[in-house]
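Asks: okay, here's the prediction I keep looking at, along with the sequence it came from:
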Amino acid sequence: MLDAHTRVPVAEYDACPVTGIVRRMGERWTLLVLALLARRPYRFNELHRAIEGISQRMLTRTLRGLEGDGLVERTVFPTVPPSVEYALSAEGADLMASLAPLTAWAVRRGGSSASM
């Protein structure tokens, strides 16, 4: 644990692998998209209908970011018109397994952040 007088250089903080994943998980739609994909693969429009309030643009940005991070895989099927399916990658499934204890902790607390 850092004491009150410890300073962490910004470059060191930004280079830390934990910083990147915490930033990604802190984005509004990321955890919801990952939670849905943990159940089964989805086509884009299925995901869009399943997530109330997300725009197509934001869903596209979220999926591209997760794909770029290696957490989601995108498969294009050669149909007319082409259909695209999104699924968790092995890394994404590993991440979701790692988040299970955090999820259980939050559920035990009743989802309240008031006492934090």
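Replies: Arrived safely.
Asks: going forward, measure contacts and count neighbours with C-alpha atoms only.
Replies: Fine.
Asks: what about the helices in the chain?
Replies: 10-15, 17-26, 30-39, 44-50, 56-68, 90-108 (DSSP state H).
Asks: save those as a markdown table, and put in distance to residue 74 and mean neighbour count too.
Replies: A markdown table is the format used below for those (distance: least, Cα to Cα, whole Å; neighbours: other Cα atoms under 10 Å):
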| stretch | distance to residue 74 | mean neighbour count |
| --- | --- | --- |
| helix 10-15 | 27 | 10 |
| helix 17-26 | 18 | 12 |
| helix 30-39 | 11 | 16 |
| helix 44-50 | 10 | 15 |
| helix 56-68 | 7 | 16 |
| helix 90-108 | 13 | 13 |
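Asks: possible to save those helices as TSV with distance to residue 114?
Replies: Below are the helices of the chain laid out as TSV (distance: least, Cα to Cα, whole Å):
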stretch	distance to residue 114
helix 10-15	27
helix 17-26	18
helix 30-39	20
helix 44-50	28
helix 56-68	28
helix 90-108	12
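Asks: and here is the other one:
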Amino acid sequence: MGRIKETSTNFENKKILADECSEVYAANIIGGQWSLVICSWLTNGKMRFGELKKAIPNITERMLTMQLRKLEEYNILTRTVYAEVPPKVVYELTEIGYELKPIIRQMEKWGERHKNLKIE
């Protein structure tokens, strides 16, 4: 999955829409399947990289790293490195990230109610 070049018209349109619509801004951050599932796992508390990888077996290490960096950049989670050998790295939702918990739970409930209703 490639990133949109920051010089493209698509990027500019996406940026304008996100600047004007708060829901689009939020969806751009947590709207991807991986970001949402990472946040969902972290609502239960701190996790290490390996624990997240084990909890989300279909994600590649590269994609997990990219998504964690993105969520850290938007202050949704923090990455704490402990001075140990080997280094211990722990991910945890920030206060802003924990605000997503009721939203994630509502999405989960909605999905449970409606996922079998799609038209074939």
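Replies: Thanks, I have it. All of these numbers come straight from a predicted model, not from anything done at the bench.
Asks: and residue 96 of the first structure, what's its match in the second structure?
Replies: Here residue 96 of the first structure is matched to residue 101 in the second structure, going by TM-score structural alignment.
Asks: surely its match meets residue 41?
Replies: No: in this structure residue 101 of the second structure lies outside contact range of residue 41 using Cα atoms under 8 Å: 10.1 Å.
Asks: about what we covered before: please name the residues that touch the nearest residue to the match of residue 96 of the first structure once chain neighbours are set aside.
Replies: Leaving aside its chain neighbours, residue 101 of the second structure sits nearest to residue 43 (6.1 Å; criterion: Cα to Cα, 6 or more residues apart in numbering). By Cα atoms under 8 Å, 6 or more residues apart in numbering, residue 43 of the second structure lies in contact with 93, 98, 101.
Asks: ditto for residue 89 of the second structure
Replies: 48, 49, 79, 80, 81, 82.
Asks: just the ones of those in strands?
Replies: Per DSSP state E, strands hold the following members of the contacts of residue 89 of the second structure: 48, 79, 80, 81, 82.
Asks: by neighbours, which of the contacts of residue 89 of the second structure wins?
Replies: Within these, most neighbours by other Cα atoms under 10 Å means residue 79, with 19 neighbours.
Asks: what does it correspond to in the first structure?
Replies: Checking TM-score structural alignment: residue 79 of the second structure goes with residue 74.
Asks: which residue is the nearest non-sequential neighbour of its match?
Replies: Spatial nearest neighbour of residue 74 of the first structure, chain neighbours left out: residue 86 (4.7 Å); criterion: Cα to Cα, 6+ apart.
Asks: next up, the contacts around the one you found.
Replies: 37, 41, 42, 43, 44, 72, 73, 74, 75.
Asks: what residue in the second structure is paired with it?
Replies: Per TM-score structural alignment, residue 86 of the first structure is aligned with residue 91.
Asks: please report how far its match lies from residue 61 of the second structure.
Replies: Remark: distance between residue 91 of the second structure and residue 61 of the second structure (Cα to Cα, to the nearest Å) = 15 Å.
Asks: distance of the spatially most central residue of the first structure relative to residue 88 of the first structure?
Replies: Among the residues of the first structure, the one closest to the centroid is residue 30, at 3.5 Å (Cα atoms, centre = their mean). From residue 30 of the first structure across to residue 88 of the first structure, the span is 12 Å (Cα to Cα).
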